[in-house]
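# Predicted model and sequence below, questions to follow.
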Amino acid sequence: MLTVETRHAIDPNTAKGLDTTELREHFHISGLFVEGEIRLTYTHYDRMIVGGAVPGSGELVLDHVAECGTASVLDRREMAVLNVGDTGTVAAGGESYSMNRGDVLYLGMGSGPVTFSGPGRFYILSAPAHATYPSRLVTIAEAASFRTGAPETANDRTIYQFVHPEVMESCQLVVGYTQFHGGSVWNTMPAHLHDRRMEAYLYFDLDPANRVFHFMGRPDETRHLVMQNEEAVVSPPWSIHCGAGTGSYTFCWAMAGDNVDYRDVEMVGMEELR
């Protein structure tokens, strides 16, 4: 079963006037992982698709998505798949990939239908592509990584880069995830902006009793969204994106836009936040 929801882009002045319910309707994505279903959110922010697939005891095939305007979803797109569940299998382009928890699979443009099977919980990200790059399974051992932050500022963390120029080539997708150490809970603080790229977060490995407070908005007009485990949020190019949890968690970050330069950001000083 395939379900697709469309999210239209809005400007920061409009976002200033939204209440909690309206903010969640525009930026918060829940219910991604339902057994026996593929659920996609098609956004008008750089045409990023955010979704989930849980095949359970059967197979799920992602092929025609009417919102893309092509016969098959990857005819003019690339895709990254993160497995946040048990070991499962993804097949595309005549190849089959066994994915352990934490692995990321890149599928190049023209890979054809995508088949999901096994007990995996597959997080799906897709953006338009202008060229075909080789499909590749990237394990956590193969990812680029670096440790940053400090316990004193509650942001001691390791950043893993999977679909990233230091690991492999893609058109515009840049995907990785961040894991925290020893009681640290703050992500992406100090905050930043990158007007040339949108971003999407998936919060996972979060205890059901805990929450992440995700901060968004212009630096002088901040808002927040309360996130549960395995929920996602869309971050427009004009918005900050950072958060703090009431317990440990991991978050997957994914970007699409004009370039794949991870460091192409405008830092926001703490004194600028309101």
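All right, it came through fine. Residues are numbered from 1 along each chain as shown.

# use CA for all of it now, contacts and neighbours both
Noted.

# Would you mind listing the buried residues in stretch 211-220?
Neighbour counts over stretch 211-220 (16 or more other CA atoms under 10 Å) mark Arg211, Val212, Phe213, His214, Phe215, Met216, Gly217, Arg218, Pro219 as buried.

# Run through the residues that contact Met227.
Contacts for Met227 (CA atoms under 8 Å, 6 or more residues apart in numbering) come out as Tyr203, Arg211, Val212, Phe213, His214.

# Next SSE downstream of the one helix or strand Ala256 maps to?
Ala256 is located in strand 250-257, with elements delineated by DSSP states H and E. Later in the chain than strand 250-257, the nearest helix or strand by DSSP H and E is strand 266-267.

# separation between Glu5 and Ile38?
11 Å (CA to CA, to the nearest Å).

# One more: Phe204?
From Phe204 across to Ile38, the span is 18 Å (CA to CA).

# what about these two, which has more around it?
Neighbours per residue (other CA atoms under 10 Å) separate Phe204 from Ile38, with Ile38 holding more: 24 against 21.

# In the helix or strand where that one lies, which residues are buried?
Under the criterion of DSSP H and E, Ile38 resides in strand 37-43. Buried positions in strand 37-43, judged by neighbour count with 16+ other CA under 10 Å: Glu37, Ile38, Arg39, Leu40, Thr41, Tyr42, Thr43.

# okay if I get those as TSV plus distance to Gly257?
Shown next, in TSV, are the buried residues of strand 37-43 (distance: CA to CA, whole Å):
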residue	distance to Gly257
Glu37	28
Ile38	25
Arg39	23
Leu40	19
Thr41	17
Tyr42	15
Thr43	13
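
# And here is the other one:
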Amino acid sequence: MSNRPAMNVETRWAVDPKTARAMDTAALRSAFLVDNLFTPGRINLTYSHLDRLAVGGAVPVAEPLVLESFRTLGTQGFMDRREAVIANIGGQGTVRVGDSTYTLDQGDMLYIGKQAGEVSFSGHGARFYIVSAPAHQRHETTLIKIEEATRIDLGAKETSNERSIFQFVHAEGVKSCQLVVGMTKLAPGSVWNTMPAHVHDRRSEAYLYFGMAETTRVVHLMGEPSETRHLIVANEQALLSPGWSIHSGAGTANYTFIWAMAGENIDYRDVDPVAMEDLR
């Protein structure tokens, strides 16, 4: 394919909790906040040394966008030793994987297994969110419509956390090597997510906040339970969350977020709860 738009790749190094305690707001944002994910006609990818997660965005316009390998991966093709989940947060679009083409409506996700072949994105109006992690085993590429995801309704209006969790790639659903991916939608009038907080030192996590008005913001809480920090997050910005950090937040209005984990296991329930009285 000729004249392909460039794919921009940024690398983020892992940050330990002792270093994070001394970081100011600008340093925290530089290390953990991922913005400018969605640029028309391009793929923007951030490669993190947190369990070697890669997160990115693809916004096709006229020509298909191809997910290419890059030097850090050390492989000829992007999918040679990795798996990925593609989520469409925009209008209808298509993802071509090898010789197969998949149509994704808004809210759908596509799991792509190791060695699946070249991946490309098409569809003016589609906005594809990309999450990828190393894979040691090959699993079947599978399209998961949002109505097929496992839905769990939690919270209440009285505690401002009424929400629906949609599990797409998990141990009891579509199989993967290490990716666990889902989406949480907060009901109107609810703003809190993942509180009481938890950590899971066995897995790193990435959050993508979206479905927000231009002026809506989420106060994302991170850091050790005894040394919390916060970041102000706008629409279609993502957060990288180390295993030692809490990952919670509250918004100025309701919002939606995609959560994706990779690490030692794929047990969604394997978390270390943090009691409210232990937060500082």
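Received it, and whenever you're ready, just let me know what you need. In this text the structure is predicted, and so the values were computed from the model without any measurement.

# The contacts of Met227 of the first structure: which two are farthest apart?
Using CA to CA, these reach their maximum pairwise distance at Tyr203 and Phe213, which is 10.5 Å.

# any idea what Ala71 of the first structure aligns with in the second structure?
The alignment partner of Ala71 of the first structure in the second structure, by TM-score structural alignment, is Gln76.

# Could you check which residue of the second structure pairs with Ser111 of the first structure?
In the second structure, the residue matched to Ser111 of the first structure (TM-score structural alignment) is Ala116.

# Quick one: neighbours of its match, just the number.
Taking other CA under 10 Å as the criterion, the count of residues near Ala116 of the second structure is 22.

# Please, which helix or strand holds it?
Taking DSSP H and E as the definition, one finds Ala116 of the second structure inside no helix or strand.

# From Thr6 of the first structure, how far out is the nearest residue to Asp195 of the first structure once chain neighbours are set aside?
Take Asp195 of the first structure and drop its neighbours on the chain: the residue closest to it by CA to CA, 6 or more residues apart in numbering is Pro237, 4.5 Å away. Computed as CA to CA, the Pro237 of the first structure to Thr6 of the first structure distance reads 18 Å.

# more crowded one of those two?
A count of neighbours by other CA under 10 Å puts Pro237 above the other of Pro237 of the first structure and Thr6, at 23 against 13.

# can you tell me which helix or strand the equivalent of that one over in the second structure belongs to?
Alignment note (TM-score structural alignment): Pro237 of the first structure maps to Gly243 of the second structure. Assigned by DSSP H and E, Gly243 of the second structure falls within no helix or strand.

# buried stuff in the helix ranked longest in the second structure?
Criterion DSSP state H: the longest helix present in the second structure is helix 25-32. Across helix 25-32 of the second structure, burial judged by 16+ other CA under 10 Å covers Leu28, Arg29, Ala31, Phe32.

# Could you single out the nearest of the contacts of Met227 of the first structure to Ala143 of the first structure?
For the contacts of Met227 of the first structure, the minimum distance to Ala143 of the first structure (CA to CA) is 19.3 Å, reached by Tyr203.

# Just give the closest residue to that closest one, not the sequence neighbours.
Nearest non-adjacent residue to Tyr203 of the first structure, counting by CA to CA, 6+ apart: Phe251, 4.4 Å away.

# which residues does the one you found contact?
Tyr177, Thr178, Gln179, Tyr201, Leu202, Tyr203, Phe204.

# Need the counterpart of it in the second structure.
For Phe251 of the first structure, the residue aligned by TM-score structural alignment is Phe257.

# what span of the second structure lines up against the helix or strand just after the strand holding Ile38 of the first structure?
Using DSSP H and E, the helix or strand that follows strand 37-43 of the first structure towards the C-terminus is strand 49-54. The alignment of strand 49-54 of the first structure onto the second structure (TM-score structural alignment) spans residues 54-59.

# which residues sit against the matching stretch?
By CA under 8 Å, 6+ apart, the surrounding residues in contact with stretch 54-59 of the second structure are 37-48, 65, 121, 124-133, 206.

# and the gap between Leu143 of the second structure and Asp201 of the second structure?
Where Asp201 of the second structure is concerned, Leu143 of the second structure sits at a distance of 30 Å (CA to CA).

# Show me which of these two is the more surrounded one.
Using other CA under 10 Å, the more surrounded residue of Leu143 of the second structure and Asp201 is Leu143, with 19 against 15.

# Correct me if wrong: the more buried one contacts Asp105.
No. Between Leu143 of the second structure and Asp105 there is no contact, the gap being 10.7 Å when judged by CA atoms under 8 Å.

# Tell me which helix or strand Pro188 of the second structure sits in.
Counting by DSSP H and E, Pro188 of the second structure is part of no helix or strand.

# ugh, typo on my part, it should be Tyr201 of the first structure
Using DSSP H and E, Tyr201 of the first structure falls within strand 197-204.

# for Arg151 of the second structure, same thing?
Using DSSP H and E, Arg151 of the second structure falls within strand 150-154.

# what's next to the next helix-or-strand element following that strand, contact-wise?
Later in the chain than strand 150-154 of the second structure, the nearest helix or strand by DSSP H and E is strand 163-169. With contact meaning CA under 8 Å, 6+ apart, strand 163-169 of the second structure is reached by 109, 111, 144, 146, 149-156, 173-176, 179-187, 190.
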